[in-house]
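S.K.: this one's sequence-less:
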C-alpha cells in the first residue's frame, strides 16, 4: 500500500510539474513583459552567484590537476595533463558542477522566497491588486536562470582552467600561452556546442523547479523549508537526467 501511494504521489507530482511548465509557456512568455524585474532577477541570480561559482571553479581545477598528475606520470604522459583537464572541464565537469552549485544556491532561494510569499498570502494580494503574480514572480525568475547559467558556466570554466594552470605549475613550469594553446587545440566544435547548449536546459530546470515548489508551498513555515529542500533535490536530479539525455543525443548526432 505504501509503495502504491508513493508511486501515485510520484506521478501526481510529475503531472503537476508538467502542467506548471506548460503554464509558463502559455502565459509567462506572452506580453506584457516585466523587463525591469527580469533585469533585477538577472542581477540577483547571476551576478550574486558569481563569487561562489568562481571560488568553486578555481578549487575544482586545482584539485583535478593535482589528482590527475600522479596517474599520468606513472604512464609517462604528463605532458598531456592540460589536454585531459581541458576536455574534462569543458565537456562535462564544468557545466555539471556549476549547475549543481547554482541549483543549491538559487533553487533553494527561489523556493523559500516564493514559499514565504505563498503562505503569507502575498501572492493572493498581488492578484487582488491587478498584478499577474505568475508573470511577475515565476516567468522572470525562470528566464533569469535560463539566461544566467550559461554565462556563469563560461566564466566558471575559464576560472577552472586558470586553477588547472596553477595546479600544473605547482610541480613543473609551463607557460600560460603553452598551457592554453594545448587546451584549445584539443577542443573541437563538437566539444563546445553540446556543453554550452545543455546549460540552458539546466538553468530552465532549476528555475522551473524552484518556482514550482515555492509557488505551491503549503503548511506554513514548515512548508517553506520543505519547498526549499525539495527544490534543491529535484533540480539536482533533473540536472543529471538532462545531462544523461544530452550525452545520448550528442552521441547519436556523432558530436562526441
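M.R.: Perfect, I can see it now. Not measured: the values here are computed from a predicted model. Residues are numbered from 1 along each chain as shown.
S.K.: rest of the way, CA atoms for contacts and neighbours
M.R.: OK.
S.K.: please report how far the nearest residue to residue 229 once chain neighbours are set aside lies from residue 114.
M.R.: Closest residue in space to residue 229, ignoring its immediate chain neighbours: residue 108 at 6.3 Å, by CA to CA, 6 or more residues apart in numbering. Residue 108 sits 10 Å away from residue 114, going by CA to CA, to the nearest Å.
S.K.: kindly report the same for residue 121.
M.R.: Distance from residue 121 to residue 114, by CA to CA: 10 Å.
S.K.: can you check residue 132 too?
M.R.: Counting by CA to CA, the gap from residue 132 to residue 114 is 14 Å.
S.K.: then residue 48?
M.R.: Distance of residue 48 to residue 114, computed by CA to CA: 18 Å.
S.K.: between those two, which one's more packed in?
M.R.: Remark: of residue 48 and residue 114, residue 114 carries more neighbours, 26 against 13, as counted by other CA atoms under 10 Å.
S.K.: check contacts around that one.
M.R.: Residue 114 sits next to 137, 211, 214-215, 217 when contact means CA atoms under 8 Å, 6 or more residues apart in numbering.
S.K.: out of those residues, which is nearest to residue 236?
M.R.: Taking CA to CA as the measure, residue 211 is the one of the contacts of residue 114 closest to residue 236, at 14.5 Å.
S.K.: what's the helix or strand hosting the closest one packed up against?
M.R.: Using DSSP states H and E, residue 211 sits in helix 189-215. Helix 189-215 sits against helix 2-23, helix 94-102, helix 108-119, helix 140-171, helix 220-253, with contacts defined as 3 or more CA pairs under 8 Å, 6 or more residues apart in numbering; DSSP states H and E.
S.K.: structure two is appended below for comparative analysis:
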C-alpha cells in the first residue's frame, strides 16, 4: 500500500521544463511592464495639456527632483571627475600625453558619465520616494478616494512628477558635467602639474556642441524614463506594505537597466 501511494505522489518538474517556464514568465512580465509604462506615458501626455494645470504641484515636484538632488549630484560629479582625471593622467603619462586629460574627461563626462550617473542618483533619491509614496497611496485607497472626488489621479499625481523628471534631467546632467570638470581641473592642474592654459585650450579644441547636446538629450530621456517607471510601479502596487517594498525594488532595478540600455541605443543612433 505504501508503494502504491509513493507511485501516485506528484513528481518534481524536470529542470529544463522549470527553466523554460521561468523564462516564459519573465518574458511575459517584461513585455507587460513595457506595455504598461508606454500606456502610462500616453496617459500622461494626454492629461498634461488639460485643465486644471495645478502649477504649485508641478513646481513642488521640480524642487523635490531637481533642487533636492543638487548636493548629491554635484558631489558625485566632483569625485567622479577627480577619480577619472587621476586615472587618465597616470595612463597618459606613459605616453607623454598629459595634455589630453582635459578633453578626454570632458568628452567622457558630457557623452556618458554625466547623464548616466546623474540619472542613477535621481533614481535612488527621487525615484524610490515617488514609487513608495504612490504605492502607499494605492494600498491605502487614497488613489481611489481621488477618483471618488472626481479628481483624475494621473493628472494630479503622475503628470507633475513625470514632467519634473523630463525637465530637471538635463539640468542635473549639466550640473554633473560642470562639477566633474571642476574636479578634473583640480587634479590635473594642482596635483599633476598640467598647465591651466593647456587644460582649457585642449578641452575647447576637442569639445563640440554635439557632445553637450548628446548629454542633455540623454538626461531628458533618462529623466522621463525613470519617473515613468517609478510612477508606474508605485501606481500599480498591491499587497500592502510588502507589495510597496517589492514595487520599489522592481522600480529601482528596472530604472537602472533602462538607463544603460537606452544609453547604448541613443549613442548608436547619434553616430550612425
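M.R.: Perfect, I can see it now. Computed from a predicted structure; not experimentally measured.
S.K.: just give the TM-score of the two.
M.R.: The TM-score (TM-score structural alignment, normalised by the length of structure 1) is 0.93; 251 aligned residues with a CA RMSD of 1.5 Å.
S.K.: returning to that earlier point: which one of the helices and strands packed on helix 189-215 of structure 1 lies closest to residue 78 of structure 1?
M.R.: In terms of CA to CA, the element of these nearest to residue 78 of structure 1 is helix 140-171, at 9.8 Å.
S.K.: need the counterpart of residue 11 of structure 1 in structure 2.
M.R.: Under the alignment (TM-score structural alignment), residue 11 of structure 1 maps onto residue 31 of structure 2.
S.K.: equivalent analysis for residue 190 of structure 1, please.
M.R.: Using TM-score structural alignment, the partner of residue 190 of structure 1 in structure 2 is residue 210.
S.K.: roughly how far apart are residue 127 of structure 2 and residue 28 of structure 2?
M.R.: Using CA to CA, residue 127 of structure 2 is found at 24 Å from residue 28 of structure 2.
S.K.: which among the helices and strands packed on helix 189-215 of structure 1 is found nearest to residue 177 of structure 1?
M.R.: helix 140-171 (10.3 Å).
S.K.: which strands and helices sit next to the helix or strand following the closest one?
M.R.: Once the chain leaves helix 140-171 of structure 1, the next helix or strand it forms, by DSSP H and E, is helix 176-186. Packing partners of helix 176-186 of structure 1 (3+ CA pairs under 8 Å, 6+ apart): helix 81-88.
S.K.: what range does the helix it packs on cover in structure 2?
M.R.: Going by TM-score structural alignment: helix 81-88 of structure 1 matches residues 101-108.
S.K.: the matching stretch against structure 1, how far on average?
M.R.: Following the fit onto structure 1, the mean deviation recorded for stretch 101-108 of structure 2 is 1.2 Å by mean CA distance after the TM-score superposition for structure 1.
S.K.: stretch 243-255 of structure 2 too?
M.R.: Once fitted to structure 1, stretch 243-255 of structure 2 is off its aligned match by 1.1 Å on average (mean CA distance after the TM-score superposition for structure 1).
S.K.: neighbours of residue 18 of structure 2, how many?
M.R.: Neighbours of residue 18 of structure 2 (other CA under 10 Å): 12.
S.K.: brain fart, residue 79 of structure 1
M.R.: Using other CA under 10 Å, residue 79 of structure 1 has 15 neighbouring residues.
S.K.: same thing with residue 95 of structure 2?
M.R.: Residues lying near residue 95 of structure 2 (other CA under 10 Å) number 8.
S.K.: again with the one 5 residues further on
M.R.: Counted with other CA under 10 Å, residues neighbouring residue 100 of structure 2 total 17.
S.K.: if we can go back for a sec, got a markdown table for the helices and strands packed on helix 189-215 of structure 1, with distance to residue 182 of structure 1 too?
M.R.: Shown next, in a markdown table, are these (distance: least, CA to CA, whole Å):
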| stretch | distance to residue 182 of structure 1 |
| --- | --- |
| helix 2-23 | 42 |
| helix 94-102 | 18 |
| helix 108-119 | 39 |
| helix 140-171 | 11 |
| helix 220-253 | 24 |
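S.K.: out of those helices, nearest to residue 39 of structure 1?
M.R.: Taking these one by one with CA to CA, helix 140-171 is closest: 7.8 Å.
S.K.: now that closest one, how far from the centre of its chain.
M.R.: Relative to its chain's centre, helix 140-171 of structure 1 lies at 11 Å (CA atoms, centre = their mean, to the nearest Å).
S.K.: next, the angle from that helix to helix 108-119.
M.R.: Going by axes from the mean of the first three to the mean of the last three CA atoms, to 10 degrees, helix 140-171 of structure 1 is angled at 160 degrees with respect to helix 108-119.
S.K.: quick check: buried residues in helix 140-171 of structure 1?
M.R.: Neighbour-count burial for helix 140-171 of structure 1, counted by 16 or more other CA atoms under 10 Å, picks out 140-168.
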